[in-house]
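**Student:** sequence below, structure please.
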Amino acid sequence: MTVKYPNGSTPFQQQNDVSNSPQNVTYGNRGMTLEEDINLTNRQYLALEKAVIHKKPTPIQVVAVDYPKRSAAKITEAYYRTASTTDYNGLYRGYYLDFEAKETKNATRFPLNNFHRHQIEHMQQCIKHGGIVFVLIRFRSLEETYVCPATFIIEWWQQMQSENGRKSIPYQEIVKNCYLIPMGYSPRLAYLDAVDDLILKQSEEV
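**Tutor:** Modelled structure (predicted):
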């Protein structure tokens, strides 16, 4: 029996669908979503034995299934078993990484309503236990992606809770306090370069 992922590929294909040669990542990939870019990058990092990072599965409870064809099943009703925390986690250089990925069409600010209280609390807990925690934010219209330390995001989110607190982070604040990630071939999105700096800063604070 062959087990396949939802996209139809086998585990072997998933593991080997990575190349270190530039010609295998074309300019046609520029339209990829942030999640697609991260997933590709994580497969490249895994192939290079640089890091083991995966997207967290979201547990759902299936309520109803339709069978439009005898050979296929379609989920027609389901709900989340538990509230989601962050999108990705893994290991790099012996450190636990935990991060969220967010995109916005807004070119001048990042809306803080993209985060839920339980996500903020989860990031705080990971920081407390020594994890390297951050958020990847993409400004789609600008084609810019930033690594933002979780402490930076948490500070702005807590400020939002106060009376007359801002509901968004200005773009210029992100430019000043976060790390612009270059887009490339392999890795596609070299976010671990910024993580190296986060690790260095955390070690200096201990």
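**Student:** hey, let's count contacts and neighbours off CA atoms from now on
**Tutor:** Noted.
**Student:** which parts of this protein are strands?
**Tutor:** 52-55, 60-69, 72-80, 88-92, 95-104, 109-111, 132-139, 144-149, 168-170, 179-180 (DSSP state E).
**Student:** please give me the structure for this one as well, since I'd like to look at both together:
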Amino acid sequence: MPIHYPNGNLYAHSAQTPAQPKRATTLYGGRGMTLEDEINNSNAYYLQTGKAVVYKKPIPIQVVRVDYPQRSKAVIREAYYKTPSTTDYNGVYQGYYLDFEAKETKNKASFPLKNFHQHQIDHMRACLLQDGICFVVMRFATLHRLFVYPASPVIAAWDEQIKGGRKSIVLDEIEENGFEIKPQLSPAVPYLDGVDWLIAKKAGTQRGK
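**Tutor:** Modelled structure (predicted):
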């Protein structure tokens, strides 16, 4: 079923083609699961244990063509995203608004900025202006490493790219400015450890003013 962006362009999904097996990049607690699956399960764990309330954002879709091959069965043939997507997840944790994106790469030395879009950068910038906790859960799939990386250096790298700078964030910078999280059984992606680090940094910055 073709799905289009609001500007009419055809949405090209990044998943493998049907002829190829579904990617199973996870080599952590939930083997065979995607990063999104693991975060969804982690969110369910956090909700059940009363730690945080975080959900994946639904993307409104407008259906424009439906076929009815049978009276009791409808098949959607064409649809459009009503609005561009912002980030993947949002919620609340200890009184803080959380907003974050989940991205992964097979690169070993850097994280490509092409994984982001301008409207996502704009959204993260707006969240920071409202004093929200905004970040990216980054996975280096080949290295089996996960990071919580603050939105601020992502935005700075994006702005520099527009001016002709690097088109990626090198791993050394992510190690220096991010928080590496260690996958475990429950939750599989304990990103709240990184959020605690971000909150501590925020508190330290405010005390230094």
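**Student:** follow-up on the earlier one: mean neighbour count, the strands of the first structure: which tops it?
**Tutor:** strand 132-139 (a mean of 23; mean count of other Cα atoms under 10 Å).
**Student:** tell me the angle that one makes with strand 88-92.
**Tutor:** 130 degrees (axes from the mean of the first three to the mean of the last three Cα atoms, to 10 degrees).
**Student:** average offset of strand 132-139 of the first structure relative to the second structure?
**Tutor:** Taken over the aligned residues, the distance from strand 132-139 of the first structure to the second structure averages 0.6 Å (mean Cα distance after the TM-score superposition for the first structure).
**Student:** so what touches that strand?
**Tutor:** The contact list for strand 132-139 of the first structure, computed with Cα atoms under 8 Å, 6 or more residues apart in numbering, reads 34, 95-107, 123, 126-127, 144-151, 153, 195, 198-199.
**Student:** hmm, back to that, between the strands of the first structure, which gets nearest to residue 204 of the first structure?
**Tutor:** When those are compared by Cα to Cα, strand 132-139 sits nearest residue 204 of the first structure, at 13.5 Å.
**Student:** picking up where we left off before, need the strands of the first structure in TSV with distance to residue 40 of the first structure, can you?
**Tutor:** Shown next, in TSV, are the strands of the first structure (distance: least, Cα to Cα, whole Å):
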stretch	distance to residue 40 of the first structure
strand 52-55	10
strand 60-69	24
strand 72-80	26
strand 88-92	13
strand 95-104	14
strand 109-111	24
strand 132-139	15
strand 144-149	15
strand 168-170	28
strand 179-180	18
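**Student:** of those, which approaches residue 162 of the first structure most closely?
**Tutor:** Closest among the strands of the first structure, using Cα to Cα: strand 168-170, at 13.1 Å.
**Student:** in the second structure, which residue range corresponds to the closest one?
**Tutor:** Using TM-score structural alignment, strand 168-170 of the first structure lines up with residues 168-170 of the second structure.
**Student:** where along the first structure do the helices fall?
**Tutor:** Assigned by DSSP state H, the first structure shows helices spanning 11-16, 34-47, 117-128, 150-161, 171-177, 192-205.
**Student:** so the shortest one matches what in the second structure?
**Tutor:** Read that as helix 11-16 of the first structure. Going by TM-score structural alignment, helix 11-16 of the first structure sits over no part of the second structure.
**Student:** measure residue 159 of the second structure to residue 123 of the second structure for me?
**Tutor:** 14 Å (Cα to Cα, to the nearest Å).
**Student:** so residue 65 of the second structure touches residue 80, yeah?
**Tutor:** No: applying Cα atoms under 8 Å as the test, residue 65 of the second structure and residue 80 come out as separate, 10.1 Å apart.
**Student:** return the most buried member of the helices of the first structure.
**Tutor:** helix 34-47 (a mean of 20).
**Student:** tell me the angle of that helix relative to strand 88-92?
**Tutor:** 30 degrees.
**Student:** which strands or helices does helix 34-47 of the first structure pack on?
**Tutor:** helix 11-16, strand 52-55, strand 95-104 (3 or more Cα pairs under 8 Å, 6 or more residues apart in numbering; DSSP states H and E).
**Student:** after superposition, how close is that helix to the second structure?
**Tutor:** So helix 34-47 of the first structure averages 0.3 Å relative to the second structure (mean Cα distance after the TM-score superposition for the first structure).
**Student:** residues in the second structure matched by that helix, start to end?
**Tutor:** The aligned range for helix 34-47 of the first structure is 35-48, by TM-score structural alignment.
**Student:** got a list of contacts for that stretch?
**Tutor:** Contacts for stretch 35-48 of the second structure (Cα under 8 Å, 6+ apart): 25-26, 30, 52-56, 102, 104, 139, 186-190.
**Student:** mind checking how far the spatially most distant residue from the centre of the first structure is from residue 62 of the first structure?
**Tutor:** Distance from the C-alpha centroid of the first structure, by Cα atoms, centre = their mean, peaks at residue 70 (36.4 Å). From residue 70 of the first structure over to residue 62 of the first structure the distance is 19 Å, taken as Cα to Cα.
**Student:** and if you look at residue 170 of the first structure?
**Tutor:** Residue 170 of the first structure is 40 Å from residue 62 of the first structure, by Cα to Cα.
**Student:** map residue 189 of the second structure onto the first structure.
**Tutor:** Aligned partner of residue 189 of the second structure by TM-score structural alignment: residue 189.
**Student:** what do you get for residue 204 of the second structure?
**Tutor:** Checking with TM-score structural alignment, residue 204 of the second structure has residue 204 as its match.
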